[in-house]
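# sequence below, structure please.
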Amino acid sequence: MAWSGIAASLYPKGRTCHNVFRLEFPFKSDSNSLLNEEIKEAQKIRDAKVIFWDEAPMAPKQALKVIDLKLRDLMGIDSPFGGKIMILSGDFRQIPAIVENGGPMDVVNASICNSPLWPLFKKFELTENMRANKNEKQFTEALLKIGNGETIDEDGCVDIPDHCVVQGNLAEEIFGDLIAEKKFEQLTSRAILAARHDDVRGYNDEVMQMLPSEGEMTFNAQDAVKHGDGELHWHGVPQYFKDNHINGFPSHILTLRINSVIMLLRNLSIEEGLCNGTRLLVTDLRPNVIAARKLLHDGTLSAEKIMLPRITLKHDAGPFELYRHQFPVIPAHAITVNKSQGQSFDMVGVYLEKEVWSHGMLYVALSRTKSWDCLKIQLKKDRVNKTKNVVYPELIAQAI
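I've put the predicted structure just below:
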């Protein structure tokens, strides 16, 4: 299993931790497991000899505690994880568990490496970067130093190689040649990464306009709210929710073109690799279905077309719940650095005019591809081949 859907889809019959242990979603500091001990899935867990958990550093320590308690309960053994062998994998240099409105120490305290269970694990270190080109020793060494915070200067910045810095239009640099030559199937092999959602949306709009306009379609969602009476009201939804973007939620108005790249926002079928974060290339657009081809792990596109339906999604909007009936996708020529975690690209554009603000973001952004030659980076105008890097040394030290 894995904490993220993308990582889970890399394994045969891989599933998310939420799916295996029926963890509440979104998972919060007081969340629990809803796994019923009588169902078939519980028996599969009882029968397992080893449990593999990938992207574990993305999970909060509460998740480790909940799974420990559930395994003790399922096995009837009051010892760590019910006596199961637990193998956790991941990289603490990457983006850790998100703590809403939390500061650096809140993030460090929420990490699994701050769990009372952490000292029970024996640590092993992998030594080869499997994503980078074999001859890119300098690149892989530079990434590790960035991830460890070893090369940060007195201004909190690190150096960026001259040839990676872009002065012109980042969207043109990354996608211009492919679109001009109509090599649309290769669009999924590239991406622009940014730290903030508004910049991601801006670049997606820009790249969408670069694509041929034939077959463009606009999809309007149906919205409803649930008040204290428990009834869904499909009329009178505040205009605020229609006009503004909600992170992790499809737009009320979704405009797509054929050959545009999209990303799923929900797990539709982990077994088929259709999970939160999966990228696809649109092949056809109809009022009630989107036809697309899935990006496979080797970088190619699936031969078969996948039909994506509209579904109803829920968002907790404070005093009431917002329900939106829409396709669970967003344009994904550009994605946030957080969403890129676990993904690989042949070429990456990194927008850093608005710099990174959290642990591991720069490390993740730069490590999504094979070498410095595959990176195009747009920096702040007042930076001369430098950009901010944020590393929480306490997190790295605690994890080791």
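
# every contact and neighbour count from this point should use C-alpha atoms.
Will do.

# excluding sequence neighbours, find me the nearest residue to Ile396.
Phe92 (6.4 Å; C-alpha to C-alpha, 6 or more residues apart in numbering).

# show residues contacting stretch 344-351.
For stretch 344-351, the external contacting residues (C-alpha atoms under 8 Å, 6 or more residues apart in numbering) are 131, 170, 174, 189-195, 299, 365-366, 368-370, 374-379.

# same question, stretch 240-253
With C-alpha under 8 Å, 6+ apart, stretch 240-253 has contacts from 197, 218-223, 265, 313, 315, 324, 326-330.

# is there a quick PyMOL command that grabs whichever of those residues are buried?
Here is the PyMOL command that picks out the buried ones among the contacts of stretch 240-253, judged by 16 or more other C-alpha atoms under 10 Å:
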select buried, resi 197+219+220+221+222+223+265+313+324+326+327+328+329+330
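
# quick one, strands of the stretch 1-150 of the chain?
For the stretch 1-150 of the chain, applying DSSP state E, counting those that start in this stretch gives strands covering 50-53, 85-88.

# right, so of the ones you listed, which gets closest to Ala292?
Comparison of the strands of the stretch 1-150 of the chain against Ala292 by C-alpha to C-alpha identifies strand 50-53 as nearest, at 29.9 Å.

# so which of the strands of the stretch 1-150 of the chain gets nearest Leu274?
Closest of these to Leu274 is strand 50-53, at 19.2 Å (criterion: C-alpha to C-alpha).

# one more to line up against the first:
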Amino acid sequence: MVHKHGFEALDRPLKDIFRSASGASSELPFGGKVIVFGGDFRQILPVVPGGSRQQIVNASLSSSYIWRNCRVLKLTKNLRLSTSNDSVEIEKTRDFAKWLLDIGEGNVGGINDGDAKIQIPEDLLIKDSSDPISELIEFVYPSLLDHFNDENFFHQRAILAPKNDVVQEINDRLLSVFPGEEKQYLSSDSICPTEMVNENLDDSLCSPDILNGIKASGLPNHRLVLKVGVPVMLLRNIDQKSGLCNGTRLKVVSLGQRVIQVEIISGSHIGDRHYIPRITLIPTDKKLHIKLQRRQFPLAVSFAMTINKSQGQSLSRVGLFLKKPVFTHGQLYVALSRVTRRDGLKVVILDSDGNLSNTTSNVVYKEVFRNL
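Coordinates of the predicted model:
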């Protein structure tokens, strides 16, 4: 998901540094140092806010001048999918892995201008249900009220959706039934000092009601409601060495006035406990007409999360809720490929009329594979 400019920004100073050190006019990429890139172009490409298909593809590493000096080494075995010694189970896993690759490469359904309608296998669907959302929640979090205190219950479970508003809806629903006393944290919002010198700034935009109502990607809400034991997600890098990175899933251990104690439940630091303070956050969303700064805990409830946030995680139970179809390259592939077993995945698809369906859109920009 890294923009090609990030790699190019590293390439140029390394060339300068090693050219100066040797005195030679070497133009070797990265100053002659070997760099290993890890990734999968079937997954979500660099995020370009409001970008067109061409802009997103052009932001990828395969569109950089660096790419012509790269040698592609392909991995052929899906190590996320676990297999048993049973020959039938091995065959099912192999077929599932191939189906995932076909979805990632746009070989299912026939891609037309980047979009295709594909049919999800019957055994992966929740269908013929009067309340499919409740059934999906029960699949991912079975007997929640009986198991919420289990040490590893939330470690490898999540409900995924393409957009934040659907994620918020599911999180609110689960938080309301989660046992325990709610604690509410309200943010302190203000205009950035750099904006105050702007003579054309409309004073009505600076009122607390307006600032408190602003919601932006990566920014915690003004009103944050939590309970002890609830899974949450960290929205900022705080201490990468200790595993406190943007996207890390945590479980609330205790709720204080000035700090929240959490336990890491994803990544390589599972079980570590830390205290999260309030920090001042400034959104980077260019669509906002004013520059806001919000002082709040950088946390969001994460019974459910967006597909983009789930990238890179391995989960034993995944519920995919497609109230609206995916909207960019690789989202469907990423969502379906988070599971470690085929029987750990269930999908709910709603059509434009809100009825259950067995087909959904898959978006693949095939031109990103052209130079591979």
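
# helix, strand, or coil at Glu355 of structure 1?
Of the three states, Glu355 of structure 1 takes coil according to DSSP: H, G, I helix; E, B strand; the rest coil.

# any figure for the gap between the residue minimising distance to the centre of structure 1 and Arg266 of structure 1?
Centroid check for structure 1 by C-alpha atoms, centre = their mean gives Lys339 as the closest residue, at 2.6 Å. Applying C-alpha to C-alpha, to the nearest Å, the value for Lys339 of structure 1 to Arg266 of structure 1 is 13 Å.

# overlap of the contact sets of the two?
Gly277.

# how about Cys80 of structure 2, what's its match in structure 1?
For the record, residue 80 of structure 2 is Arg, not Cys. Alignment note (TM-score structural alignment): Arg80 of structure 2 maps to Arg131 of structure 1.

# count of residues packed around that match?
15 (other C-alpha atoms under 10 Å).

# surely it is in contact with Thr369?
Yes - contact criterion C-alpha atoms under 8 Å: Arg131 of structure 1 and Thr369 qualify, at 6.6 Å.

# Lys339 of structure 1 matches what in structure 2?
Match for Lys339 of structure 1 (TM-score structural alignment): Lys309.

# so that match makes contact with Gly247?
Yes - under the criterion of C-alpha under 8 Å, Lys309 of structure 2 makes contact with Gly247 at 6.1 Å.

# returning to what we had before: mean neighbour count and distance to Ser79 of structure 1 for the strands of the stretch 1-150 of structure 1 - can I get that in TSV?
As requested, these are exported to TSV (neighbours: other C-alpha atoms under 10 Å; distance: least, C-alpha to C-alpha, whole Å):
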stretch	mean neighbour count	distance to Ser79 of structure 1
strand 50-53	15	15
strand 85-88	14	11
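
# okay if I get those as CSV plus distance to Leu295 of structure 1?
Shown next, in CSV, are the strands of the stretch 1-150 of structure 1 (distance: least, C-alpha to C-alpha, whole Å):
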stretch, distance to Leu295 of structure 1
strand 50-53, 23
strand 85-88, 26
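
# how much space between the closest residue to the match of Arg80 of structure 2 other than its chain neighbours and Gly248 of structure 1?
The shortest distance from Arg131 of structure 1 to any non-neighbouring residue, by C-alpha to C-alpha, 6+ apart, is to Lys370 (5.9 Å). Distance of Lys370 of structure 1 to Gly248 of structure 1, computed by C-alpha to C-alpha: 28 Å.

# between the two, who's got more neighbours?
Applying other C-alpha under 10 Å to Lys370 of structure 1 and Gly248 shows that Lys370 carries more neighbours, namely 24 against 15.

# tell me who's in contact with that one.
Arg131, Ala132, Asn133, Glu136, Phe345, Asp346.

# residue contacts, the aligned partner of Asp106 of structure 1 in structure 2?
Aligned by TM-score structural alignment, Asp106 of structure 1 pairs with Gln55 of structure 2. Gln55 of structure 2 sits next to Val48 when contact means C-alpha under 8 Å, 6+ apart.

# so the residue nearest to the centre of structure 1 makes contact with Asn276?
No - counting by C-alpha under 8 Å, Asn276 is not a contact partner of Lys339 of structure 1; they are 9.2 Å apart.
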